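# okay, structure incoming, though there's no sequence with it:
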C-alpha cells in the first residue's frame, strides 16, 4: 500500500502525475462552462445537477460498480464525500456576501493548509523544496487574484465561511491520500459524487434557492461538467495513491492558470500580474521536485 505521506520514486510517479496534471487542465477548462451554467441556475442546483449527472454517467459506464462494496469503500469514500459536501456548502454560503474573486482566493488557502495539516496529523514534514514550491504557488495565487483583492480582505462572516470551506477541501485531498490505496477509485467516486449531489439539493431550501427553469443550455452545461467531474474524481482517487498530498496540492493549484489560459483563448483579458502569477504557480511544481543537500546526494526517495 502506498503511504499518503510519501511519493513513489520516479519513473513510477511519472504517469500518475501526468494524470493529475491532465485532470487539472480539464478542471480549468470547466470554468467558462460553469460561468455559463450559473447564468441559468442558482449555485446549489447547478452543482447538485452537475454531480448527480456525474454519478449517473459513472454508474452507466461501469457495469457491476454497484456490486462488491467493502466496508473500507463505504467508510473512506463516505468521509471524503462528507468533506466535499461541507466544502461546497460553506463556499456557497460565503458567496452570498462576498465577491467571487475573494471567494476564489480564500478557497485557494488549501495550498498552504494541506502540508500544514499533513504535518500536524501525520507528523510528516514535507521536504524543504516542497515548502518553497508551496510558498511560490501561494504568491502566484495572490498575483492571480490581484493585490487589490488581497489588500481589501476583511474577516466578515462570508470570508470566514470560505476559509472553512478551504479547510474542508484540504481534508478532502488528505483523505483521498489516506484511503486511495485501500478503496476502489470508481466505487469511491460514485459515492462521493452522489453525496455532493444529494447534499446540494437538500441544502437548497436553507439558502432559499428555487429550482430554475430547465433550459437546453443549462442541461448542456450540467451534462458536460458532469462527464468531466466523473473523470476528475476517479482520476484523483487513483492518482493520489502514487503522489503525496502536498505535491498533488501544488499540481491542483495550477487550475486557475489553465482556466485563465483557456479564458484568454476565448477572448478574456489577462493582466501582466496574472501572467506572472501563473508562471510562479507552474514553476512551483518544478521547484518542489528539486532535492538539495544530503538527501539529494544520498538519493533518498523518502524525503517527500
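Thanks, I have the structure now. Quick caveat, the model's predicted, so the values are computed rather than measured.

# from now on I want contacts and neighbour counts done on CA atoms only, so please keep to that.
Fine.

# whichever strand or helix holds residue 148: how far from the chain's middle?
Applying DSSP states H and E as the criterion places residue 148 in helix 147-151. Taking the mean of its C-alpha atoms, helix 147-151 sits 23 Å from the chain's own mean (Cα atoms, centre = their mean, to the nearest Å).

# please, where are all the strands along the chain?
Secondary structure of the chain (DSSP state E): no strands located.

# centroid residue for it?
residue 252 (6.1 Å; Cα atoms, centre = their mean).

# residues contacting that one?
20-21, 24 (Cα atoms under 8 Å, 6 or more residues apart in numbering).

# tell me which of those is nearest to residue 272?
Closest approach to residue 272 among the contacts of residue 252 (Cα to Cα): residue 24, at 22.6 Å.

# give the contact list for that closest one.
Residue 24 is in contact with 251-252, 254-255, 258, counting by Cα under 8 Å, 6+ apart.

# is it possible to export those residues to a markdown table including distance to residue 172?
Below are these laid out as a markdown table (distance: Cα to Cα, whole Å):
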| residue | distance to residue 172 |
| --- | --- |
| 251 | 15 |
| 252 | 13 |
| 254 | 18 |
| 255 | 17 |
| 258 | 22 |
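
# adding another structure so you can compare the two:
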C-alpha cells in the first residue's frame, strides 16, 4: 500500500516535486477517450512498466510509485516526469494545442474542481487573472503574469523557474488549454500566438503568449434571459453556480466574494423569486433558464 502521507512530506520540498497528479489524471482521461486503454502504456512509457501494474519499478524519493498514483489528483511528481508525459503525448497526437483545448473541455464536463476554479468565471479577463492561482494548485514550475488586458485580448508572460525545464510541447498545451477554456465558455473566435518562447536547461525560461477573442454573450451562453427580469447579474451568476452543485464556500472562492456576501445575494434571489429554500430556488432557476 502506497504511503501517501510520507510521500507528501517529501513532495513539500519545491526542489523535488512540481506538478500535480491532477494534470496526469486528466491526460490519462484524454488518452483513454482518444485511443482507449491501449493508449495508456504509450502515455506512461518510460515512467511506469508497460503493463501498468502495481510495482516498485518506479520510485521517487526512494519510495515505490505505481499507476494509480498518477491518476488520483492530490499527489505531486517532478518536472522531468512531466516532460516525459509531454513527449509521450506528442507520440500519440502531435497537435498539443488541440490536446490542451480538448483537455480543458473534458475537465469542465467532468467537473474537475481543481480545473473549474479557473473555468467557471464568466469573464475572459477574470479567467486569465486566475491563472496564477490555478498554477499554484497544479504546477510549481512556472509563474504566469498578466502583462496587458484589453476587452478582446490578453498578453501573458510565463517564467519557468530556474532548473525547471519546458518544451515547445508544454507551451502549446498550455495555450491550447486556455483557448479551450474560453471557447467552452462561449467566447468566439478564440486564438493564441506565441510571441516569444525561450527555453534554457539552466537559466530561467520565458514565454509570452497573446490571446485574442470575440466578446461572448453571457445570457445566450447560459440561457438566462428570463431570469434577468428578476435577478441582478451577480445574483444570476451565484444562483447558476449553486444550480451546478457548488457549495457556498466554493462559490465564494470562485467569485472572490465573502461567504456572507454569497448568502446575502442568494437570500435576495430567493425573495425575488418567492422561494423559501435554496432547493426551490435552484429548481425555479433551471425551469426559467430553459424557458419553462
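That came through, no problem. In this text, all values refer to a predicted model and were calculated from it rather than measured experimentally.

# got a TM-score for the pair?
After superposition, the two chains reach a TM-score of 0.23 (TM-score structural alignment, normalised by the length of the second structure), with 118 aligned residues with a Cα RMSD of 6.6 Å.

# run through the neighbouring helices and strands of the helix holding residue 148 of the first structure.
In terms of contacts (3 or more Cα pairs under 8 Å, 6 or more residues apart in numbering; DSSP states H and E), helix 147-151 of the first structure is packed against helix 100-107.

# ok, residues contacting the helix it packs on?
91, 94-95, 141-142, 145, 149-150, 153, 159, 162-163, 165-166.

# drop anything exposed from those residues.
Among the contacts of helix 100-107 of the first structure, those scoring as buried are 91, 94-95, 141-142, 145, 159, 162-163, 165-166 (criterion: 16 or more other Cα atoms under 10 Å).

# what number of residues lie near residue 100 of the first structure?
The number of residues packed near residue 100 of the first structure is 12, by other Cα atoms under 10 Å.

# any idea how many residues pack against residue 36 of the first structure?
Neighbour tally, residue 36 of the first structure, other Cα under 10 Å: 14.

# wait, what's in contact with the closest residue to it other than its chain neighbours?
Using Cα to Cα, 6 or more residues apart in numbering and skipping the chain neighbours, the partner closest in space to residue 36 of the first structure is residue 221 (7.4 Å). Contacts for residue 221 of the first structure (Cα under 8 Å, 6+ apart) come out as 33-34, 36-37.

# keep only those of those residues that are in helices.
Using DSSP state H to define helices, the subset of the contacts of residue 221 of the first structure located there is 33-34, 36-37.

# narrow those to just the buried residues.
Counted by 16+ other Cα under 10 Å, these give 33-34, 37 as buried.

# just the buried positions in the helix or strand in which residue 30 of the second structure is found, please.
For residue 30 of the second structure, the host element (DSSP H and E) is helix 21-35. Neighbour-count burial for helix 21-35 of the second structure flags 21-31 (criterion: 16+ other Cα under 10 Å).

# so how far is residue 84 of the second structure from the closest residue to residue 30 of the second structure other than its chain neighbours?
Using Cα to Cα, 6+ apart and skipping the chain neighbours, the partner closest in space to residue 30 of the second structure is residue 103 (6.3 Å). To residue 84 of the second structure, residue 103 of the second structure is 18 Å away according to Cα to Cα, to the nearest Å.

# those two - which one has more neighbours?
residue 103 (24 against 16).

# pretty sure residue 259 of the second structure sits against residue 249.
Yes - assessed by Cα atoms under 8 Å, residue 259 of the second structure is found in contact with residue 249 at 6.2 Å.

# check contacts around residue 89 of the first structure.
Residue 89 of the first structure makes contact with 165, 200, 203, according to Cα under 8 Å, 6+ apart.

# so how many other residues sit close to the second one?
Residue 200 of the first structure has 25 neighbours, counted by other Cα under 10 Å.

# let me see the contact set for it.
Applying Cα under 8 Å, 6+ apart, the residues near residue 200 of the first structure are 44-45, 47-48, 85, 88-89.

# rerun at 7 Å
For residue 200 of the first structure, the contacting residues are 44-45, 47-48, by Cα atoms under 7 Å, 6 or more residues apart in numbering.

# give me the three-state assignment for residue 197 of the second structure.
Secondary structure, DSSP: H, G, I helix; E, B strand; the rest coil: residue 197 of the second structure is strand.

# the nearest residue to it once chain neighbours are set aside and residue 265 of the second structure: what is the separation?
With sequence-adjacent residues excluded and distances taken as Cα to Cα, 6+ apart, residue 197 of the second structure is closest to residue 207, at 4.3 Å. Note on residue 207 of the second structure: its distance to residue 265 of the second structure, by Cα to Cα, is 40 Å.

# rewinding a little: could I get the contacts of residue 221 of the first structure as a markdown table with distance to residue 107 of the first structure?
Output for the contacts of residue 221 of the first structure, formatted as a markdown table (distance: Cα to Cα, whole Å):
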| residue | distance to residue 107 of the first structure |
| --- | --- |
| 33 | 20 |
| 34 | 17 |
| 36 | 21 |
| 37 | 20 |
